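Peer 1: below: sequence and its predicted model.
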Amino acid sequence: MPQAPLLTLNNGNTIPAVGFGTYPMKDQEVETAVKAALLTGYRLIDTAASYENEPGVGNALQASEIKRKDIFLSTKLRGAEQGYDKARHALDASLQRLNVEYVDLYLIHWPLPAQDLYVESWKAMIAAQKEGKIRSIGVSNFQEAHLERLIQETGVTPAVNQIELHVDFPQTSMLAVNKRLGILTQGWTPLGKGLMDNPTLVRLSEKHNRSPGQIMLRWATQLPAIPLPKSGNPDRMRANLEIFDFTLDADDLAAIAKLDSNNRLGGNPDTYEEF
């Protein structure tokens, strides 16, 4: 079966170069999908408290014959549970819902600067990591100022920053920030919206004998970033993993760069409020 190569985080832990996203799947749907994803070869599973599907993800992990140590499980702290004490309790609740003793990666889902609790939440995560409840700690949707403040006030750099990332919103400046700080980038919504018929991507898919989706995912891995595609279709799951046996050349990447239209599909992290 296909499997993604491993990348090394800034704390020495390793993480698969492609993950399986689970939003907005619920309950039985997510359990079925994660079971299929694990059988297909995925070893990075991404969920969040706000997705309200952690029990289904946990059920799929329990049903799998794959050892827990061979699965990289990631979940996220929701906005309503930010703050030191709340974040501590929220992590314990996620572990219980997932039916695991630890998660490989725990992320602050959004910075929510109006609440101004992300530093206190980060301190709680640092403590939980020392206790062994989390292997790596990171953030999601953080901008440069948020990252700099975390590092300045705690001395601990996030291992990961998961951001919206697709060919028409390539986040060039944030990729550079993450790289400068030694933070690995993950990309949510890596296939964007309405891009499968884009003429540039169709041309490249014909050139490489791949689907437009595979072209976009390979582009993400070459940035480098970890894309988190989601699908309930086992054939598409497999295709989304089978992207490491070809390479986009400089001309391909230059053509894709022209697709940048600053087309943000999700919230702006400086103003977005998530509870």
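Peer 2: All right, it came through fine.

Peer 1: C-alpha from now on. contacts and neighbour counts both.
Peer 2: Noted.

Peer 1: surely Glu101 meets Lys133?
Peer 2: Yes - with contact defined as CA atoms under 8 Å, Glu101 counts as touching Lys133 (6.6 Å).

Peer 1: quick one, which of these two is more surrounded?
Peer 2: Set Glu101 next to Lys133 and count neighbours by other CA atoms under 10 Å: Lys133 wins out with 20 against 12.

Peer 1: ok, and the closest non-adjacent residue to that one?
Peer 2: Take Lys133 and drop its neighbours on the chain: the residue closest to it by CA to CA, 6 or more residues apart in numbering is Tyr102, 4.4 Å away.

Peer 1: Met196 versus the nearest residue to Gln171 once chain neighbours are set aside, what's the distance?
Peer 2: Once flanking residues are discounted, Gln171 sits nearest to Leu165: 6.4 Å by CA to CA, 6+ apart. Remark: distance between Leu165 and Met196 (CA to CA, to the nearest Å) = 16 Å.

Peer 1: all strands of this structure, in order?
Peer 2: When secondary structure is read from DSSP state E, the chain shows strands at 6-8, 14-16, 20-21, 44-46, 72-77, 103-108, 134-140, 160-164, 184-188, 226-227.

Peer 1: deepest of those strands, which one?
Peer 2: Highest mean neighbour count of the strands of the chain: strand 226-227, a mean of 28 (counted as mean count of other CA atoms under 10 Å).

Peer 1: which residues touch that strand?
Peer 2: For strand 226-227, contacts defined as CA atoms under 8 Å, 6 or more residues apart in numbering pick out 16-19, 185-190, 217, 220-221.

Peer 1: in addition, the following structure is provided for comparison:
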Amino acid sequence: MADLNLNSVVKLSSGYTLPLLGFGVYRNDDATPSVLEAFKAGYRHIDSAQMYRNEEQVGNALRQSGLSRGEVFITSKVASKDHGYERVLASIDGSLKSFGFDYIDLFLIHDPLSGKEKRLATWKAILEARDAGKIRTVGVSNFSAKHLEEIRDAGMEMPAVNQIELQPFCQQKPIVEYCRKNGIVVEAYCPVIRGEMNHEVIQSIAKKYSRDPGQILIRWSLQHGFVPLPKSATPKRIHSNAQVFDFTLADEDMRALDELDRGADGAVSWNPVGGD
């Protein structure tokens, strides 16, 4: 793990590569300055969603940055309120217009809360949009093994990515293991526990490495093979969250963080992985 750097990527089943560190823009109503700062810090992976209502701001940041479209990996997602074949096709066109892009690098079903029929209709629409060149890689978020098996049982292509809440208090080991066995890359949202980092184990490890707790948590995620998606609107924090490639957590410190797992009770977000 010591040879990872900010340019490190993971190969997806789609054939495309995904930068190992992403930048989240959830609850960021003025995302353009934050995304521009993230680009300055070296991030090349931005995680947005239709329900965040900032796709246009992300697109504007890219155009202002001087970076080319091909240098940056952009994600969006469709939430359950807009699931269904026709609605999803229209929403993808809406996202493309909002971003001002010709394609979206990764498009996810944001949650599984619409029920089996709509989930599968939504997946069919996303695959068709991918085949039409509007999306490069297809994935899901907050899906359990049951939801993923529905896709397999329907005879459709499996997702390349599953984005779930992952941090030491909420490790979701069953779905992580399922994804690993099936070649599905796991992205970690809420990797710094929404700032709830005062636990003595996290603090003591941060002190040991002369790092801030957020850096310890992001490094934990990377060393587990996840793709963490930290978010911040604070320039100093945006930069420090990216400075996680010049140290490695020792095995005993990884184990100490692993032992903090509280299962679903450790979640700090909506975490609908167990939904029907």
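Peer 2: That came through, no problem. The model shown is predicted, which means the values in this text are computed figures rather than measured ones.

Peer 1: between Leu165 and Met196 of structure 1, who's got more neighbours?
Peer 2: Just comparing Leu165 of structure 1 and Met196: by other CA under 10 Å the higher neighbour count belongs to Leu165, 28 against 16.

Peer 1: tell me how far that one lies from Gly187 of structure 1.
Peer 2: To Gly187 of structure 1, Leu165 of structure 1 is 5 Å away according to CA to CA.

Peer 1: which residues do the two both contact?
Peer 2: Common neighbours of Leu165 of structure 1 and Gly187 are listed as Ala220 (criterion: CA under 8 Å, 6+ apart).

Peer 1: which stretches in the stretch 101-250 of structure 1 count as helices?
Peer 2: 118-130, 144-154, 172-181, 199-208, 212-221, 234-241, 250-257 (DSSP state H, counting those that start in this stretch).

Peer 1: what's the closest of those helices to Tyr42 of structure 1?
Peer 2: For Tyr42 of structure 1, the closest of those is helix 234-241, at 7.6 Å, according to CA to CA.

Peer 1: distance between the closest one and the chain's centre?
Peer 2: Distance of helix 234-241 of structure 1 from the chain centroid (CA atoms, centre = their mean, to the nearest Å) equals 17 Å.

Peer 1: thinking again about what came up before, and of the strands of structure 1, who's closest to Val57 of structure 1?
Peer 2: Closest to Val57 of structure 1 of the strands of structure 1 is strand 44-46 (CA to CA; 8.4 Å).

Peer 1: now for the closest one, which elements pack on it?
Peer 2: Applying 3 or more CA pairs under 8 Å, 6 or more residues apart in numbering; DSSP states H and E, one finds that strand 44-46 of structure 1 contacts strand 20-21, strand 72-77.

Peer 1: counterpart of the shortest one in structure 2, which residues?
Peer 2: Against structure 2, the aligned range for strand 20-21 of structure 1 is residues 23-24 (TM-score structural alignment).

Peer 1: the matching stretch vs structure 1, average offset?
Peer 2: By mean CA distance after the TM-score superposition for structure 1, the fitted stretch 23-24 of structure 2 averages 0.4 Å away from its aligned residues in structure 1.

Peer 1: residue in structure 2 paired with Thr247 of structure 1?
Peer 2: Per TM-score structural alignment, Thr247 of structure 1 is aligned with Thr248.

Peer 1: that match touches Arg219, doesn't it?
Peer 2: Yes - look at Thr248 of structure 2 against Arg219 with CA under 8 Å: they come within range, at 7.4 Å.

Peer 1: more neighbours: which of the two?
Peer 2: Taking other CA under 10 Å, Thr248 of structure 2 and Arg219 do not tie; Arg219 has more neighbours (26 against 19).

Peer 1: which residue is nearest the middle of structure 2?
Peer 2: Glu187 (4.3 Å; CA atoms, centre = their mean).

Peer 1: hmm, Gln167 and that residue touching each other?
Peer 2: No - counting by CA under 8 Å, Glu187 of structure 2 does not reach Gln167; the two are 11.0 Å apart.

Peer 1: once you drop chain neighbours, what's closest to Leu184 of structure 1?
Peer 2: Nearest to Leu184 of structure 1 is Val160, by CA to CA, 6+ apart, at 4.7 Å.

Peer 1: I'd say that neighbour and Leu147 touch.
Peer 2: No - contact criterion CA under 8 Å: Val160 of structure 1 and Leu147 do not qualify, at 10.7 Å.

Peer 1: identify each buried residue in stretch 242-260 of structure 1, please.
Peer 2: Neighbour counts over stretch 242-260 of structure 1 (16 or more other CA atoms under 10 Å) mark 242-244, 252, 256, 259 as buried.

Peer 1: next one: stretch 174-191 of structure 2
Peer 2: For stretch 174-191 of structure 2, a neighbour-count test (16+ other CA under 10 Å) marks 175-176, 179, 184-191 as buried.
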